[in-house]
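1. what follows is a predicted protein model with its sequence.
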Amino acid sequence: MTSDDTARPAPTSRSVETLSALSPDRTEAVLALLAEAAAADGQQAVSEQGRLRLRGGERPGVAHLLLTLGTELVGYAQLEDTDPVEAPAAELVVRPSQRGHGHGRALGAALLAASGKRLRVWAHGGHPAARHLAQVLGLTLFRELRQMRRPLAGLELPEPVLPEGVTVRTFVPGADDAAWLAVNAAAFAHHPEQGSLTQRDLADRMGEPWFDPEGFFLAERDGALVGFHWTKAHAAERLGEVYVVGVRPGSQGGGLGKALTTIGLRHLAGRGLPTAMLYVDADNKAAVSVYERLGFTTYETDLMYRSES
């Protein structure tokens, strides 16, 4: 959520259109808007998952809201309503040159209407303008997601110690998809964004330029998948990411998660990347503690707000 609505008069030609899928031209226009906003803000307003949803046609439960002035695209929001329990989740952005005209408030109002006033909204980076917009829309702070970082140069980590009977290999696209999706769903049953990934979501990521199966580590015991560490390299930013670490329920508590994390960090350091990053919920005290012991510190925080309805 990126906006700055300090209450200037709203243009009369403003309109908001809601679509279930975007044409290629509109997709490119939205991606250009996101890139322009990211350059100005130093932070993406729409998550990787949201950006992947822009392409490939209609997706169940996903809506795209385009705010225009005449023919100019000045704002975008995405609404995702697939969780059977939680309120629909949204992200939104306004073109930097068009902020301060009430466009963010208009997109927020449209999201509230489309969700029946049951809404969760991300503010990536927690910028003050986004916090102000959340207050204007009557939303309250609900969740904090920390981005943590640590240097990889001169990395000194102990040799990873795997639980007895566990071996580690790398992911084989096509052969390991179903097994990984099953363990990911089990490991993140409490986490709707990660745990609900489908074959289409996995295929989207495998089609991205950053995907490298050599950085996707699988832990097995007796031929069955028990855990994984998927790393990611952000080449332009010179960042390595602990993209996702998961351990199958029943295999937790034996140090497997820490060993997999160490294996992935060593891989990223071996690629010459100077810094590692990861995302973790602030209220997941156990995970935060593990990462702090591995040398990570908080770099910035994403905030999620929700309606009280």
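-> Alright, I've got the coordinates.

2. make it CA atoms for all contacts and neighbour counts henceforth
-> OK.

3. what's the neighbour count on E208?
-> Residues lying near E208 (other C-alpha atoms under 10 Å) number 10.

4. take a look at this one as well, against the first:
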Amino acid sequence: MSDRRIEALTELDQATADAVLGLIAAAAAEDGQPAVSEQGRLHVRRGSREGIVHLLLWAPGADADGPAGDEGEAEGEVLAGYAQIDGSDPVEAPVAEFLVHPRHRSHGHGRALGHRLLGETGKRLRVWAHGGHPAARHLALQLGLKLFRELWQMRRPLDPADDGLPEPVLPAGVTVRAFVPGRDDAAWLRVNSAAFAHHPEQGGLTQRDLDDRMAEPWFDPAGFFLAFRGEVLTGFHWTKVHAEEGLGEVYVLGVAPGEQGGGLGRALTTIGLRHLARDRALRTAMLYVDADNAPAVAVYERLGFTLHETDLMYRTEN
């Protein structure tokens, strides 16, 4: 019988948030990528959000990372696992991500968190397994979850001296400039929502979501390209630099519905990649794309991208 304890919180104090981020970092160092997405980590760092629930799994013992909270210290508990539920979508099933600290694995903590997630959401749940590791696949089967989505991370080399990319050809009448914070926020949110109407995770971004990202150390408006037809925003390519890994990312690429199919997306992709290669002197570019989005995959493959790793999403059948 385990003495583990799981508590559900809608808000984290700073010490607890720091402990959660430390747990995520420790697991990422072991697994090769974070088990909680950028959006999920922002929910930890930037305070409470409606529809977000944090599950903390405490286990007996001492830990170099330290417990987060006087109660945990008094009882000799350590933060051994974490889960996050995003129930902000009023239509789709809640989305969850969860992990166990590498030093506390193989003790049933992951299965316990999984069952608690099912209980918290009424057994209506979608769960990410970033990297698709065998242990995560096995746990999904134990919990009765079924695979239904694959998100590919694709990469291609960059050469700062000679990027090997074609000259970008913009549609007639379209110009490109960099994003100006405060000036372009509302227009970008409108086009992002329209371009990703089929994709609630991206299309549902709000001003607060944009503000959270602009407050991150990596944000650089010089790498956030906007395309205009006259005064009307028609598309964008937001790049991101992962400085520690030496990676440049096609962070978000979107084209307004009325402009799709005219070559704007390819031109914006090339503009962003040239920026990452020439202006930021990066040697590798990455992006994420749904595996079943054949047209987008074909475009990226023609630009030299190949599959690097796969994130898997599972869901309950009901």
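-> Thanks, I have it. Only a predicted model underlies this, so the values are computations on that prediction, with no experimental measurement involved.

5. any idea what the TM-score comes out to?
-> The TM-score (TM-score structural alignment, normalised by the length of the first structure) is 0.96; 299 aligned residues with a C-alpha RMSD of 0.8 Å.

6. mean per-residue distance, the lengthiest helix in the second structure versus the first structure.
-> Across the second structure, the longest stretch assigned as helix under DSSP state H is helix 14-31. Following superposition, helix 14-31 of the second structure is found to deviate from the first structure by 0.4 Å on average (mean C-alpha distance after the TM-score superposition for the first structure).

7. helices or strands next to that helix in the packing?
-> helix 38-45, strand 77-86, strand 95-100 (3 or more C-alpha pairs under 8 Å, 6 or more residues apart in numbering; DSSP states H and E).

8. out of those, which is closest to I271 of the second structure?
-> With C-alpha to C-alpha as the criterion, I271 of the second structure lies closest to helix 38-45 of those, at 24.3 Å.

9. got the buried residues for the closest one?
-> Neighbour counts over helix 38-45 of the second structure (16 or more other C-alpha atoms under 10 Å) mark G40, R41, L42, H43, V44, R45 as buried.

10. list the contacts of it.
-> Taking contacts as C-alpha atoms under 8 Å, 6 or more residues apart in numbering, the residues outside helix 38-45 of the second structure that touch it are L12, A17, D18, V20, L21, R49, I52, Q84, D212.

11. what lines up with the last one in the first structure?
-> Alignment note: D212 of the second structure maps to D204 in the first structure; criterion TM-score structural alignment.

12. hmm, back to that, out of the helices and strands packed on helix 14-31 of the second structure, which is closest to F236 of the second structure?
-> With C-alpha to C-alpha as the criterion, F236 of the second structure lies closest to helix 38-45 of these, at 20.0 Å.

13. same for the helix or strand following the closest one, what does it pack against?
-> Sequence-wise, the next helix or strand downstream of helix 38-45 of the second structure (DSSP states H and E) is strand 52-60. Helices and strands touching strand 52-60 of the second structure, as assessed by 3+ C-alpha pairs under 8 Å, 6+ apart, comprise strand 5-9, strand 77-86, helix 109-120.

14. and those, which is most packed in?
-> For these, the stretch with the most neighbours on average is strand 77-86, a mean of 25; neighbours defined as mean count of other C-alpha atoms under 10 Å.

15. from the contact counts, what lies against that one?
-> On the basis of 3+ C-alpha pairs under 8 Å, 6+ apart, strand 77-86 of the second structure makes packing contacts with helix 14-31, strand 52-60, strand 95-100, helix 109-120.

16. which of those sits most buried?
-> When neighbours are counted by mean count of other C-alpha under 10 Å, the highest per-stretch mean among these falls to strand 95-100, a mean of 24.

17. and the helices and strands packed on helix 14-31 of the second structure as CSV, adding distance to E317 of the second structure?
-> Conversion of those to CSV gives the following (distance: least, C-alpha to C-alpha, whole Å):
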stretch, distance to E317 of the second structure
helix 38-45, 24
strand 77-86, 18
strand 95-100, 14
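
18. between those, which gets nearest to L307 of the second structure?
-> When those are compared by C-alpha to C-alpha, helix 38-45 sits nearest L307 of the second structure, at 20.5 Å.

19. ranges for the strands of the stretch 201-318 of the second structure?
-> Secondary structure of the stretch 201-318 of the second structure by DSSP state E, counting those that start in this stretch: the strands cover 224-229, 232-242, 247-255, 284-290, 306-315.

20. the last one against the first structure, how far on average?
-> In this case it means strand 306-315 of the second structure. After superposition, strand 306-315 of the second structure averages 0.2 Å from its match (mean C-alpha distance after the TM-score superposition for the first structure).

21. what do you get for the shortest one?
-> With mean C-alpha distance after the TM-score superposition for the first structure, strand 224-229 of the second structure departs from the first structure by a mean of 0.2 Å once superposed.

22. now do the fourth one
-> Averaged over the aligned pairs, strand 284-290 of the second structure sits 0.2 Å from the first structure after superposition, using mean C-alpha distance after the TM-score superposition for the first structure.

23. next one: that strand to chain centre, how far?
-> The chain centroid and the centroid of strand 284-290 of the second structure are separated by 12 Å, computed with C-alpha atoms, centre = their mean, to the nearest Å.

24. that strand corresponds to what range in the first structure?
-> Using TM-score structural alignment, the residues of the first structure aligned to strand 284-290 of the second structure are 275-281.

25. please apply the same query to the shortest one.
-> Residues 216-221 of the first structure are where strand 224-229 of the second structure aligns, taking TM-score structural alignment as the criterion.

26. again, but for stretch 302-316 of the second structure
-> Structural correspondence for stretch 302-316 of the second structure: residues 293-307 of the first structure, per TM-score structural alignment.
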